[in-house]
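A.B. asks: using only what follows, build the 3D model:
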Amino acid sequence: MLNHFNIVGTKENLAYKQSDYYTKITDDSDEMTHQAIKGPSLQQTDKIKSENIPPALYNIYKKPLLLHQGHMQYLFDHEGRRFLDLFGGIVTVSVGHCHPKVVSALQDQIHNLWHTTTIYRQPRIYEYVEHLASKMPGDLKVVYLVNSGTEANDLATLLARAYTGNQDIISLQSSYHGYSSAIMGLTASQSYRMPMPVPAGFHHAMLPDPYRGIWGGCRDSLSQVPGSCHCPGDCVTSDKYVHQLEELLGNSVPAGRIAALFAESIQGVNGTVQFPKGYLRKAHEAVKKHGGLLVSDEVQTGFGRTGDFFWGFETHGVVPDIVTMAKGIGNGFPLAAVVTTKAIAEAHTRATYFNTFGGNPLAAAVGKAVLEVLEEENLQENCKVTGKYFIEQLMQLQKEHAMIGDVRGKGLMLGLELVKPGTKDPLEITETAEIMEIIKDLGILIGRGGRWGNVLRIKPPMCINKEDVDFTISALDQSFKQFENICQY
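C.D. replies: Modelled structure (predicted):
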């Protein structure tokens, strides 16, 4: 049988969680049975970490978690405690931990063929790229399979430069597009920038942020910034932010010599920042006039997570020239992709190209199974329906806690920006970490992001349900109350 959590808080506030939520998930499936841990103990991992793990890889919690088992939206630690996973391995577990269909597809392939590389043809790879390409609009039909989001964005920069013959690339302030020496300049987040020179040719445009931007704005979300405009179509502020982009294009890059604009549909690492309605479409038009392409980074927003559409860029009414994707594409398996047009891919033939591990038979089998589960279980619709309920409950919670400065997002890509009550001053990162510790002790794993590390990021496996949302709201409410009592907020 499962070991349940030692719940912190009052019986009144947590009665729902104990009597209903845990009973439901305990009875839900025999597959929920906790297995004994195999491997080093928590104490042994302390020693191994101090001696063998890079110090840059830090523990997110003061009391580290040793996780060794997962099932759908749940994770288990070494003591058998079960956690509701609201971060999905940093927005990577899409259809659920150890989803049986994905596991079966991997098992079938692993007994047949592991690896050939791209110099040979292999049926799983061809089946997969055809299925993935069918999800793309317009002429986006050529699929490169790679291993990670960083690698995908690195390849996208190469393709944009090769096709246009231009070198300069623009991304938005506070964006995250990967962590490598080649594209560190593309990432415009100080937290992820090493103090060393980066390759030339990267520029960062003003972030059009409805909550903290100088002109505010309204966004495609049920939740708007208090006092914001409510434009029926494009937001009136979108032209102002695009004007700043045009100023950058007109001053900082050679005339008509831009290679690409990189943009996420919703900024992920920066704490679920959405742009004012109409911005991305108009930004695309501005970049096209200067000879550039639009690269849509769908690493976190793709595969139906935002609910209304399969790809986040569709919400903005644009068709990019290049799309990069990773994370949820493989439900945790190392897989990523770049999808573009035949014309752009043709520019890549000027040099020999291959990718040793990109889209090997194992990865392709997993990727294909993930697409099938998304379709068969209607997970995009679940993101839309459950996400709507989730953000409505978060908006109610915001009314009760002044430290919730902003609630934002779409589908199951949501964020809560925490501030010092009565201000927009970011909550200190140490205070946000303390809240996350309380939330964890109540049985929920949640993410953190934003420029100041003060945004709670909610990007769970796409199979969560209404009961999971109710459990989360109860735990968040209790966590905020406990923190407010300690800090007298």
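
A.B. asks: CA atoms for contacts and neighbours, from now on please.
C.D. replies: Noted.

A.B. asks: could you find the closest non-adjacent residue to residue 413?
C.D. replies: Take residue 413 and drop its neighbours on the chain: the residue closest to it by C-alpha to C-alpha, 6 or more residues apart in numbering is residue 459, 4.9 Å away.

A.B. asks: this one next, for a side-by-side:
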Amino acid sequence: MAGILGKAIAGATGGNGSLSRSLLSQAVNGCRALMSSLPAAEPTTAPRMPDFAHTPAPYTGPPAEEVLALRKQYLSPSLFLHFKKPVMIVEGKMQYLYDERGRRYLDAFAGIVTVSVGHCHPAVTEAIHRQNSLLQHTTTIYLNNQIAEYAKELADRMPGNLKVVYFVNSGSEANDMAIMMARLHTGNWDLICLRNAYHGMSIGTMGTCGQHTWKQPMPQGFGYHHALNPDPYRGAFGDDGPRYAADVADLISAATPGRVAGFVAESIQGVGGAVPLATGYLPEVYKMIRAAGGVCIADEVQTGFGRTGSHYWGFQRQGVTPDIVTMAKGIGNGLPLAAVVTTPEIAASMAGRLHFNTYGGNPVCSAGGRAVLRVVDEERRQEHCAAVGAHLTTRLQALAAKHDIIGDVRGAGLMLGVELVKDRKTKEPAKAETAAVMETMKDLGVLMGKGGLHGNVFRIKPPMCFSARDADFLVEVMDVALDKL
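C.D. replies: Have a look, this model is predicted:
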């Protein structure tokens, strides 16, 4: 690289070392273009990242060290970083990210499963810019076409009688509202949740979470009851959904007045480590909950919009239709946007009081959300997730046959998990090893997600434009990283 830089400068100076500002800029930008085509690290044995025709813009902001110092001084001390040496991301394009030096990384985590159709997707960006130039904000006390048309377009993609849409700003807020709806509609208070679940960090949703990691040491969780997690890999009953469902019946009869407000579950547990629910679980539980007077809430914050490949919504994989659906993250491709969709009957239970959300359905966010729906359909992202996800799963399973530290490969479409264990029989979590592999993969150009209660699960949930060649590169890099353990 030093030789290339020297040649570029020599060419710009004519070899005499006298360099004008414009020529220096040309030389630097030429080097940035070259670096952007390379992985984040360039050892001779490293797998080659797929080519990508994009040159990142020159970065002119403060260096990473200064940004880190500012963050430590002015931002929450609870914030954490994934790597020993933090990566500073200043630009993104489709499935790739760039640091301040112009080095390119394959994004396998999509901003925590938030970038659905690709970083700065041109159709989404154009829709946002167009609306931003017309009207940045108004509220629901006025008419605006964006929110109304968006609500119809979203409802058109829902099954059954899920036809009333509430727009909010985050997944936590959506789940808060869904719980309030359930309690208002049924007149009951108790809610059944799952161990290992994650539904947000507000005071209301904190009680639903089934991991101590996300619970502040304060009164929370009144009226929430956590059932056995129907985990096919670590659960006591393997992939036998009805046996896990029996615990829900036991909870209703033993820990509640016999009547419940509802049941909430992710279709595939995200933060918990890409854990799919055991086969046949949801149909049995939904029947129990409804018999006890409750409603069924599906948290589609991470699994919605075709990411699982086989279906547009994750709950459809188990052949059920919930009464309330919450969604966020991929709904706006990174915009602060979320929604709750329910039936007219449940929505009527909210009509006894006024409802208002200052930013919910903001015109700019609505325009961006509408563009996301169009891209998912026009670019056939659901089918793409099914095909690329199947290819990646096959490659990961072959990697598991080679490396005993891989205990489980699971998930659906482009929502996959790879769990590392010290011993396949005891399933002891390989937490330190996971962190080490993740660090090496970052150095080789792949940014991974991590989750699970013990932090030993790779969460592979890239932007849905992620290609089969990207999948091959990811597996090859993971193979090199595992070899280094």
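
A.B. asks: ok, back up a step: the second structure: which residue goes with the residue nearest to residue 413 of the first structure?
C.D. replies: Under the alignment defined by TM-score structural alignment, residue 459 of the first structure is paired with residue 461 of the second structure.

A.B. asks: ok, residue 189 of the first structure next?
C.D. replies: So residue 189 of the first structure corresponds to residue 211, using TM-score structural alignment.

A.B. asks: what's near enough to touch its match?
C.D. replies: Residue 211 of the second structure sits next to 195-198, 453 when contact means C-alpha atoms under 8 Å, 6 or more residues apart in numbering.

A.B. asks: tell me the average deviation of the helix ranked longest in the second structure from the first structure after fitting.
C.D. replies: Counting residues, the longest helix found in the second structure (DSSP state H) is helix 381-402. Aligned to the first structure and superposed, helix 381-402 of the second structure gives a mean residue distance of 0.4 Å (mean C-alpha distance after the TM-score superposition for the first structure).

A.B. asks: what range in the first structure does that helix sit on?
C.D. replies: Going by TM-score structural alignment: helix 381-402 of the second structure matches residues 379-400.

A.B. asks: if we can go back for a sec, buried residues, the longest helix of the second structure. List them.
C.D. replies: 381-393, 395-397, 399-400 (16 or more other C-alpha atoms under 10 Å).

A.B. asks: test my guess that residue 185 of the first structure contacts residue 196.
C.D. replies: No - between residue 185 of the first structure and residue 196 there is no contact under C-alpha atoms under 8 Å: 10.4 Å.

A.B. asks: for those two, work out which one has more neighbours and name it.
C.D. replies: Neighbour tally, residue 185 of the first structure and residue 196, criterion other C-alpha atoms under 10 Å: the higher count belongs to residue 185, 27 against 7.

A.B. asks: so what corresponds to residue 289 of the first structure in the second structure?
C.D. replies: So, by TM-score structural alignment, residue 289 of the first structure is matched to residue 291.

A.B. asks: neighbours around its match, how many?
C.D. replies: Neighbours of residue 291 of the second structure using other C-alpha under 10 Å come to 13.

A.B. asks: who touches stretch 289-296 of the first structure?
C.D. replies: Stretch 289-296 of the first structure is contacted by residues 156, 160, 164, 249, 255-265, 284, 287-288, 313, 320-324 when judged by C-alpha under 8 Å, 6+ apart.

A.B. asks: what does stretch 461-480 of the first structure give?
C.D. replies: 9, 13-14, 16-17, 21, 72-73, 84-88, 91-97, 305, 379-380, 382-383, 386, 389-390, 393-394, 397, 401, 412, 435, 438-439, 442, 444.

A.B. asks: what segments of the second structure are helices?
C.D. replies: 2-13, 21-36, 64-74, 110-113, 122-134, 145-155, 171-186, 241-255, 281-291, 344-348, 363-378, 381-402, 431-443, 468-483.

A.B. asks: what's the closest of those helices to residue 102 of the second structure?
C.D. replies: Set against residue 102 of the second structure and scored by C-alpha to C-alpha, these come closest in helix 21-36, at 5.5 Å.

A.B. asks: mind listing which of the contacts of stretch 289-296 of the first structure are in strands?
C.D. replies: 258-264, 322-324 (DSSP state E).

A.B. asks: which of those residues lies closest to residue 423 of the first structure?
C.D. replies: Checking these one by one against residue 423 of the first structure (C-alpha to C-alpha), the nearest turns out to be residue 264, at 28.0 Å.

A.B. asks: so that closest one touches residue 297, yeah?
C.D. replies: Yes - the pair residue 264 of the first structure / residue 297 is scored as a contact, 4.6 Å apart, by C-alpha under 8 Å.

A.B. asks: counting neighbours, what do you get for the nearest residue to residue 455 of the first structure once chain neighbours are set aside?
C.D. replies: Nearest residue to residue 455 of the first structure, sequence neighbours excluded (C-alpha to C-alpha, 6+ apart): residue 417, at 4.3 Å. The number of residues packed near residue 417 of the first structure is 27, by other C-alpha under 10 Å.

A.B. asks: next: residue 66 of the first structure.
C.D. replies: Neighbour tally, residue 66 of the first structure, other C-alpha under 10 Å: 16.

A.B. asks: that one corresponds to which position in the second structure?
C.D. replies: That one, residue 66 of the first structure, aligns with residue 88 by TM-score structural alignment.

A.B. asks: then residue 341 of the first structure?
C.D. replies: Superposed on the second structure with TM-score structural alignment, residue 341 of the first structure falls opposite residue 343.

A.B. asks: hmm, its match is touching residue 162, no?
C.D. replies: Yes - counting by C-alpha under 8 Å, residue 343 of the second structure does reach residue 162; the two are 4.6 Å apart.

A.B. asks: between those two, which one's more packed in?
C.D. replies: Counted by other C-alpha under 10 Å, residue 343 of the second structure and residue 162 do not tie: residue 162 has more neighbours, with 23 against 17.

A.B. asks: which residue in the first structure lines up with that one?
C.D. replies: Match for residue 162 of the second structure (TM-score structural alignment): residue 140.

A.B. asks: list the contacts for that match?
C.D. replies: Residue 140 of the first structure makes contacts with 133, 321-322, 339-342, as judged by C-alpha under 8 Å, 6+ apart.

A.B. asks: ok, it to residue 322 of the first structure distance?
C.D. replies: 7 Å (C-alpha to C-alpha, to the nearest Å).

A.B. asks: who touches both of those two?
C.D. replies: 339-341.

A.B. asks: between these, which sits nearest residue 426 of the first structure?
C.D. replies: For those, the nearest to residue 426 of the first structure is residue 339 (37.4 Å; C-alpha to C-alpha).

A.B. asks: now the closest one: closest residue in space that isn't a chain neighbour?
C.D. replies: Nearest non-adjacent residue to residue 339 of the first structure (C-alpha to C-alpha, 6+ apart): residue 143, at 4.6 Å.
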